[in-house]
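**Q** below is the sequence, then the predicted model.
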Amino acid sequence: MIQPSALAPLIDHTLLKADATKAEIEALCKEALAYRFYSVCVLPVWVEDAVSFLRGSSVKVTTVIGFPLGGNLPLIKAKEAEKAVKEGAHDIDMVICLGKAKEHKFRYIKEEIEAVIKAAKPPCLKVILETCNFDPEEIRSLCTASKEGGADFIKTSTGFGKGGALVETIALLKECVGGQLGIKASGGIKNYSQASSLLEAGATRIGSSASVFLMKEAAEFRV
């Protein structure tokens, strides 16, 4: 089990529901400040507000691009990311074009990653693979495309797909990227034991909307 004190700095505290309000984003930011999470992860419309709520703190703002389906054109993803970075987003979590990936057009995936990086120059770009849609060999190819495209992280899931983060998937991602890229586990992470297992398997970041519960549960373990 990972030490509770080591868990908080690895968490992107997440609120991505479509009907989230400004008041809920403010509450999310207050929780992130209280627990010293790495970042809050919010929809692009809330980036400026989150930056304002967190000003003067070490907590960063993460936002999502092409979310949750990934079907936006690369130009749109690039412009969306560029605006988010200008508004203060530090981490950009971009959904790949899942249809192109299923057609094994991995060059397209590499090029859309490159387009976002060229336009936005994000401090950190995470590529959401939605791994539940792909077999191991496809995941390997997507990891290669992510590395070649210049990504900083690969990420398992949007949390809106048919599956979330699995220990065996994290182990495969670690095998594919080693220490070259970070690995963000997200999607269905609801308890401390699960988060700890994913980190032990190779994840270097956790995305969860249940972050506060994770921390409270972690404190009870007293590992």
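**A** Sure, I can see it. It should be emphasised that the depicted structure is a prediction, and the values quoted were computed from it without experimental measurement.
**Q** contacts, neighbours, all on C-alpha from now
**A** Fine.
**Q** what sits against Arg140?
**A** 173, 176 (C-alpha atoms under 8 Å, 6 or more residues apart in numbering).
**Q** secondary structure element for Glu112?
**A** Here Glu112 sits within helix 106-120, counting by DSSP states H and E.
**Q** next SSE downstream of that helix?
**A** According to DSSP H and E, the helix or strand after helix 106-120 is strand 124-128.
**Q** next one: the following helix or strand past that next one to chain centre, how far?
**A** Downstream of strand 124-128, the next assigned helix or strand under DSSP H and E is helix 136-149. Offset of helix 136-149 from its chain centre (C-alpha atoms, centre = their mean, to the nearest Å): 17 Å.
**Q** ok, second structure coming up, stack it against the first:
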Amino acid sequence: MAAATIDVPRWTGPLPTRDQVAKMIDHSLLRPELTPADVAAGLAVALEHRTASVCVRPADVAAAAAALRGSDVAVGTVVGFPHGGGTTATKVFETGDLVSSGAQEIDMVIDIGRLRGGDVAFTQDEIAAVVHAAQGRPVKVIFENCYLTDQEKVAGYQAAEAAGAAFVKTSTGFAGGGATAADIALMRRTVSRAVQVKAAGGVRTLDALLALHHLGATRFGATTTASILADLERRLAGEGGNRWTP
């Protein structure tokens, strides 16, 4: 069940440049039915728009690394996706294997049930093991917030920071809930500025991206990259000097 599109009012504040927004997007190519041709087309979209990264399925990492070699678009992928129920050893092996295949960023799903059961030490240790296996590459920790209480979320975010994660991330996009304004604000309040916040699940419009960026998200998982950027270009053309200063 995919997360619903985030419904927010039209953004009326200053607008960032096209390049600034593109470098906040991880273009997502994770749907299970994507063919090799679909993946190739998605990689072309990421290259055309010079997104921060593409986030591909593990089986597509080697092909993505070859296609994006020499570009400034990073190859991201997922570990323990989408349910997080694999063993720590499996996640560590998967991370190492994907790094060897060319992955430059790792989005890992925690064992959600263990965190819900109160075993925060397990959560921290598992994240730390994946961070170590990533060999210095950024690890984004997916919490699937719709299954967690605020108390569980805070404990998990703090564990992720202690374990050396680069990002805390809202969701996989494959559960019943995705990114929300309340969760982005909570994530930003909970972790230090050394840890970034990634919003994923329902971020399909420019208005949603800008609203969540205003609350503290700096990276976004999105499948609608081209339409988001096209909307931004239309607004920039029509709104003159109303520009965002980062």
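**A** Done, it's in. Just so it is clear, the structure is predicted and the values come from calculations on it, not from any experiment.
**Q** and the TM-score between these chains?
**A** Once superposed, the chains reach a TM-score of 0.97 (TM-score structural alignment, normalised by the length of structure 1), with 223 aligned residues with a C-alpha RMSD of 1.1 Å.
**Q** returning to that earlier point: what span of structure 2 lines up against the helix holding Glu112 of structure 1?
**A** Taken onto structure 2 by TM-score structural alignment, helix 106-120 of structure 1 occupies residues 120-134 there.
**Q** and stretch 31-50 of structure 1, by the same measure?
**A** Going by TM-score structural alignment: stretch 31-50 of structure 1 matches residues 45-64.
**Q** need the residues that contact the matching stretch.
**A** Residues contacting stretch 45-64 of structure 2 (C-alpha under 8 Å, 6+ apart): 19, 22-30, 39, 43, 68, 71-79, 98, 101-103, 225-226.
**Q** buried set for it?
**A** For stretch 45-64 of structure 2, a neighbour-count test (16 or more other C-alpha atoms under 10 Å) marks 45-47, 49-58, 60-64 as buried.
**Q** now do stretch 117-129 of structure 2
**A** Buried, per 16+ other C-alpha under 10 Å, within stretch 117-129 of structure 2: 120, 122-129.
**Q** for stretch 132-152 of structure 1, same thing?
**A** Buried residues in stretch 132-152 of structure 1 (16+ other C-alpha under 10 Å): 132-133, 138-147, 149-152.
**Q** which one of those residues sits closest to Pro123 of structure 1?
**A** Comparing these against Pro123 of structure 1 with C-alpha to C-alpha picks out Asp152 as the nearest, at 8.9 Å.
**Q** can you name the residues that contact that closest one?
**A** Taking C-alpha under 8 Å, 6+ apart, one finds 124-126, 181-182 in contact with Asp152 of structure 1.
**Q** now with 6 Å?
**A** By C-alpha atoms under 6 Å, 6 or more residues apart in numbering, the residues touching Asp152 of structure 1 are 124-126, 181.
**Q** Arg205 of structure 1 now?
**A** Contacts of Arg205 of structure 1 by C-alpha under 6 Å, 6+ apart are 10-11, 184.
**Q** which ones among those lie within helices?
**A** Assigned to helices by DSSP state H, none of the contacts of Arg205 of structure 1 qualify.
**Q** now, of these, which are buried?
**A** By 16+ other C-alpha under 10 Å, the contacts of Arg205 of structure 1 give 10-11, 184 as buried.
**Q** buried ones in stretch 55-73 of structure 1, by neighbour count?
**A** 59-72.
**Q** on that earlier part again, of the contacts of Asp152 of structure 1, closest to Lys77 of structure 1?
**A** Nearest member of the contacts of Asp152 of structure 1 to Lys77 of structure 1, counting by C-alpha to C-alpha, is Leu125, at 12.2 Å.
**Q** how far does the helix holding Glu112 of structure 1 sit from the chain's center?
**A** 17 Å.
**Q** elements contacting that helix?
**A** Helices and strands touching helix 106-120 of structure 1, by 3 or more C-alpha pairs under 6 Å, 6 or more residues apart in numbering; DSSP states H and E, are helix 74-86, helix 136-149.
**Q** give the aligned range of the last one in structure 2.
**A** Aligned by TM-score structural alignment, helix 136-149 of structure 1 corresponds to residues 150-163 of structure 2.
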